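Undergrad: Pasted the sequence and its predicted model underneath.
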Amino acid sequence: MENEQRSNAGAPLMPGANLGETATMRAAVQHRYGPPSVLELSKIGVPLPGRGEVLVQVSAASVHPGDYFVMTGEPYMVRLVYGIRRPRHRVPGMDLAGVVAAVGKNVTTLRPGEKVFGWSTAGALAEYACVPARNLVPVPANLSFVDAAAVPTSAMTALQALRKIANVRPGQTVLITGASGGVGSFAVQIARALGAEVTGVCSTRNVDLVRSLGADHVIDYTRTDFTRTGKLYDVILDNVEAQSLTAVRQALTATGTLIPNSGRGGRWFGPLGRIVKARVLSGFTRQLLLPFMSVGKRQDLLTLTEMLLTGQVTPVIDRTYPLDEAADALRYVGAGHTQGKVVMTF
C-alpha cells in the first residue's frame, strides 16, 4: 500500500459537525478485483449519511474471509452481488466500531457522540463510514472498540447456526471444527452458554486456547480424526471442510444436525456445490444437513451484547493492524489460520 503519513488525513470531524464537500478521510481503496496488493491507501471524500443512515467515525474494523473473497472476486459467483467487472464498492470491509459523528434524516435511535458497533454493506476500512442505523447498537461498557469490532458477522453467524438452525438445547453434544477461528471461537462459547457439551477441533497450537473458551473436550486434528473415534454428536458445526460430507456424517447421531459453514468448490461456484450436495443428501437420511447463509439482524446483535456484558462470550483477538497495513491484514486472513479475529485500528 502507499506509504502515507497519518498527519496527511483531514482533521477529525467533531460529533454533530457540519460536513462540507472538502472533508476528506483516509481509506483502503480497490478499483479492481485481485490479491491484497490491489488495495491502496487513498484520501477520499467523507460520505454523507442518507435517510436512515449514521456516519460513524471508525475506531476499529475487523476483517474476515468474506472480505477476502469480495476483494479477490473469487469465487466468481460473488461478483453477481458485488459487481461483475469491478467492485461496486471501492472501500471494503463490513464490521466496525466507533463514534457517531452525524445522523441522517429520520434517525432517532442514535445521537452524535454515542459509541456504537455493527455492520455495513461495505466501507468499514476507512476513517468514516455510513451505516444504516438499524445495523448499529451501543458498545457494551466492558468492551473496547477493538473487541466490539470483532463481534458482528462472525458472532452472529455462530449464534444463528447454533440457536436458530440447529436449535441447540441443554445436554446436547456439539462438535465445532475450526474452533479457534473467527466463527469457531464464538461458537464454542455460545454452545456452552446454550447448555451443550462442547467438543472443539483445532490444531496443536490452539488446544489451550479452545479449552480456555470453555470447550469440554478438545481434539487435535493433527493427531486424531474425529470422524473415526466412534463418538457421535447431536450437532456438528463444520467451519473447515477438512473431510467430506459423507465422512462428517459418520460422527453424527442418527437424527443429528450437520451445518456445513464452509466450502471451497473452485473458482467459479465456491461453496455452492457443497451446499447443493448437502441439500440433496438431506432428502435421503434422517440426519439434517443444513447449510445456511447468516443474515445481519439487530436483535441478534443485541442478544450478543447481553452475552458480552455477562461474560458468557469474549472476543478472541489474534492481532491488530493499522489502516495502512490493510493489505497485510487481508493477506493474513486469506491464509486461513487465524486465532480468533483480525482487527484494523485507526
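TA: That came through, no problem. Just so we're clear, the structure is a prediction, and the values are computed from it rather than from any experiment.
Undergrad: drop to CA atoms for contacts and neighbour counts, all remaining ones
TA: Fine.
Undergrad: Doesn't Ala179 lie inside a strand?
TA: No. Residue assignment for Ala179, taken from DSSP: H, G, I helix; E, B strand; the rest coil, gives coil, which places it outside any strand.
Undergrad: So it sits against Ser203, correct?
TA: No. Under the criterion of C-alpha atoms under 8 Å, Ala179 is not in contact with Ser203, lying 9.2 Å apart.
Undergrad: Which residue ranges of the stretch 201-346 of the chain form strands?
TA: Per DSSP state E, counting those that start in this stretch, the stretch 201-346 of the chain carries strands over the ranges 217-220, 233-238, 252-260, 288-289, 317-322, 341-345.
Undergrad: secondary structure element for Gly66?
TA: helix 65-72 (DSSP states H and E).
Undergrad: May I see the buried residues of that helix?
TA: With burial defined by 16 or more other C-alpha atoms under 10 Å, the residues of helix 65-72 counted as buried are 65, 67-72.
Undergrad: Let me have those residues in JSON lines, extended by distance to Ser294.
TA: Compiled in JSON lines, the buried residues of helix 65-72 are given as follows (distance: C-alpha to C-alpha, whole Å):
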{"residue": "Pro65", "distance to Ser294": "14"}
{"residue": "Asp67", "distance to Ser294": "14"}
{"residue": "Tyr68", "distance to Ser294": "17"}
{"residue": "Phe69", "distance to Ser294": "16"}
{"residue": "Val70", "distance to Ser294": "16"}
{"residue": "Met71", "distance to Ser294": "19"}
{"residue": "Thr72", "distance to Ser294": "21"}
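Undergrad: before we go on, here's another structure to hold up against the first:
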Amino acid sequence: MKAATARRYGPADVLRIEDLPRPEPGPGEILIRVRAASVTTADWRLRAAEFPGGLALVGRMVAGLWKPRHLVPGSDVAGEVAALGAGVGGFEVGQRVLAVLGHGGHADYALAKADGAVVPLPEDMGFDEAAALPFGGLTALEFLRDVANLRTGQEVLILGASGGVGAYAVQIAAALGAHVTAVAGPGRESLLRGLGAERVLDYRKDEIAGRFDLAFDTVGATHWPQSRGLLGKQGLFLPLNFGLGDLWHLLQAKLSGGPRMVLHVSGDSRAGLEALLDLWRAGKLRPVIDSRFALKDIAEAHRLVETRHRAGAVVLEVGGDEAGNG
C-alpha cells in the first residue's frame, strides 16, 4: 500500500510516500480502506516537533524523543471497512465509516479499534466531508459544550474563527444559542456569517470591544492578561493552545476573583463523533474544507496547514476520484 511516512523530525520535506505492507487487523480491530483523511495542526506539530510554550521535552517524550514514534502520521479518516479482526461485532466489510485513529491514517489502509472513536457514515455524506469534521468539530464541541457549559444567550468571542477549529466553534456556539463574535483574517466575513457569526472582525484592523461571557482562543492569538479586559466578571478565557507560562496565568486568574481561565486538552470518542453527525443531520453543522490534496502531495498540504491561514480543514483524497463522491 502507499503511505506517507515521517522517519525524522523536520520540515514538510521530510515526508515521503512509501510502499508499506498492508496492516492486518488483530483482535478487536477494524481495517479501514482510507478514502479521505485530514491534515491537522496536530499532524504538522508532531512532524516538526513544534510543541508550544516550553513543552518541547514533554512533547518529545510522548511523540518520540529522537524521531516520530509512529512512522505513518494521520488521525482523522473516512473510508470503508476492509476487514474485521477477531471478536469484532457491529461492523460489516464494505461499510462506510468515520474514525479517529492514534496514527497511521495517511495511507491506503489504516487500523482502528472497534470500541474506539469509529462510527458509521450517513449515506449522503461524502468521504471528504466526513474527514474534515473530527479534529475541529470534536475539539470545539468539547471545549464549548462540556468545558465552558455554553448556554443560550451568552456572548462568545472566537479568535481564529475561520481556522481548523474556529470554523466549527462558530457553528457549534451558534447551535447552542450563543451570540457569536468571530475574529479572523481579511476576506472571511461572508464565510463566517454563513456559519452563524453575528459579528465578524478583521484582526488586522478592527478593535475588539465589548464584554463577553466566553473568549475561546483557537490559535494562540492572546493570553490571559490581554483577554481579561474583554470578559465580564463571571467570564471565561479558554485557550486551545497553551504553554508553561499559562500555568502562571491560571494561578493569577484563580487569585484575582474575577474572570476565570481554564486549561483543557480535548479527547476523541465515539459519542463525540455521533454528536457531530447528529448536528450535521439537523442542518446545524457543515464541514468546512479549505483545500484538497492527493496523498502524494502531502508535503504541500502540511505547508498550507503550517501557515495557520486556512479557512477550514485540509483534506487528503487518498482514494482518488472516489474520495469526494462517497
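TA: Happy to help now that I have it. Note that the coordinates shown come from a computational prediction; the quantities given were computed from them, not determined experimentally.
Undergrad: between the buried residues of helix 65-72 of structure 1, which is closest to Gln312 of structure 1?
TA: Distance ranking of these against Gln312 of structure 1, using C-alpha to C-alpha, places Pro65 first at 24.8 Å.
Undergrad: Find the residue closest to the counterpart of the closest one in structure 2 in space, skipping its chain neighbours.
TA: Superposed on structure 2 with TM-score structural alignment, Pro65 of structure 1 falls opposite Thr41. If you skip the residues right next to it in sequence, Thr41 of structure 2 has Val305 as its closest partner in space, 6.5 Å away by C-alpha to C-alpha, 6 or more residues apart in numbering.
Undergrad: Identify the residues contacting the one you found.
TA: Neighbouring residues of Val305 of structure 2 by C-alpha atoms under 8 Å, 6 or more residues apart in numbering: 39-41, 44, 314.
Undergrad: Out of these, which two sit at the greatest distance?
TA: In terms of C-alpha to C-alpha, these reach their longest pairwise distance at Trp44 and Val314, which sit 11.9 Å apart.
Undergrad: Looking at Ala179 and Ser203 of structure 1, which has the bigger crowd around it?
TA: For Ala179 of structure 1 against Ser203, the residue with the higher neighbour count under other C-alpha atoms under 10 Å is Ala179, and the figures read 34 against 17.
Undergrad: Give me the aligned partner of that one over in structure 2.
TA: Using TM-score structural alignment as the criterion, the counterpart of Ala179 of structure 1 in structure 2 is Ala161.
Undergrad: ok, whatever residue of structure 2 lines up with Ala158 of structure 1 - contacts?
TA: Under the alignment defined by TM-score structural alignment, Ala158 of structure 1 corresponds to Ala140 in structure 2. With contacts defined as C-alpha under 8 Å, 6+ apart, Ala140 of structure 2 is in contact with 165-166, 168-169, 172.
Undergrad: Kindly recompute the last result at 10 Å.
TA: For Ala140 of structure 2, the residues meeting the contact criterion (C-alpha atoms under 10 Å, 6 or more residues apart in numbering) are 134, 146-147, 164-173, 216, 218, 240, 266.
Undergrad: so Ile172 of structure 2 is in which element?
TA: When the helices and strands are read off by DSSP H and E, the one containing Ile172 of structure 2 is helix 166-175.
Undergrad: Give me the mean distance between that helix and structure 1.
TA: For helix 166-175 of structure 2, the mean deviation from structure 1 after alignment is 0.5 Å (mean C-alpha distance after the TM-score superposition for structure 1).
Undergrad: Give me the common contacts of Ala179 and Ser203 of structure 1.
TA: 210, 218-219.
Undergrad: By neighbour count, which of those wins?
TA: Note: the member of the shared contacts of Ala179 and Ser203 of structure 1 with the most neighbours is Val210, at 28 neighbours, neighbours being other C-alpha under 10 Å.
Undergrad: That one and Ser185 of structure 1, how far apart?
TA: 7 Å (C-alpha to C-alpha, to the nearest Å).
Undergrad: Identify the contacts common to those two.
TA: Taking C-alpha under 10 Å, 6+ apart as the contact criterion, the residues that touch both Val210 of structure 1 and Ser185 are 178-179, 200, 339.
Undergrad: Most neighbours among those residues, please name it.
TA: Taking other C-alpha under 10 Å as the neighbour criterion, Ala179 ranks highest of these with 34 neighbours.
Undergrad: got the contact list for it?
TA: For Ala179 of structure 1, the set of contacting residues under the criterion of C-alpha under 10 Å, 6+ apart consists of 185-189, 199-203, 206-207, 209-211, 213, 215, 218-219, 237-240, 339-340.
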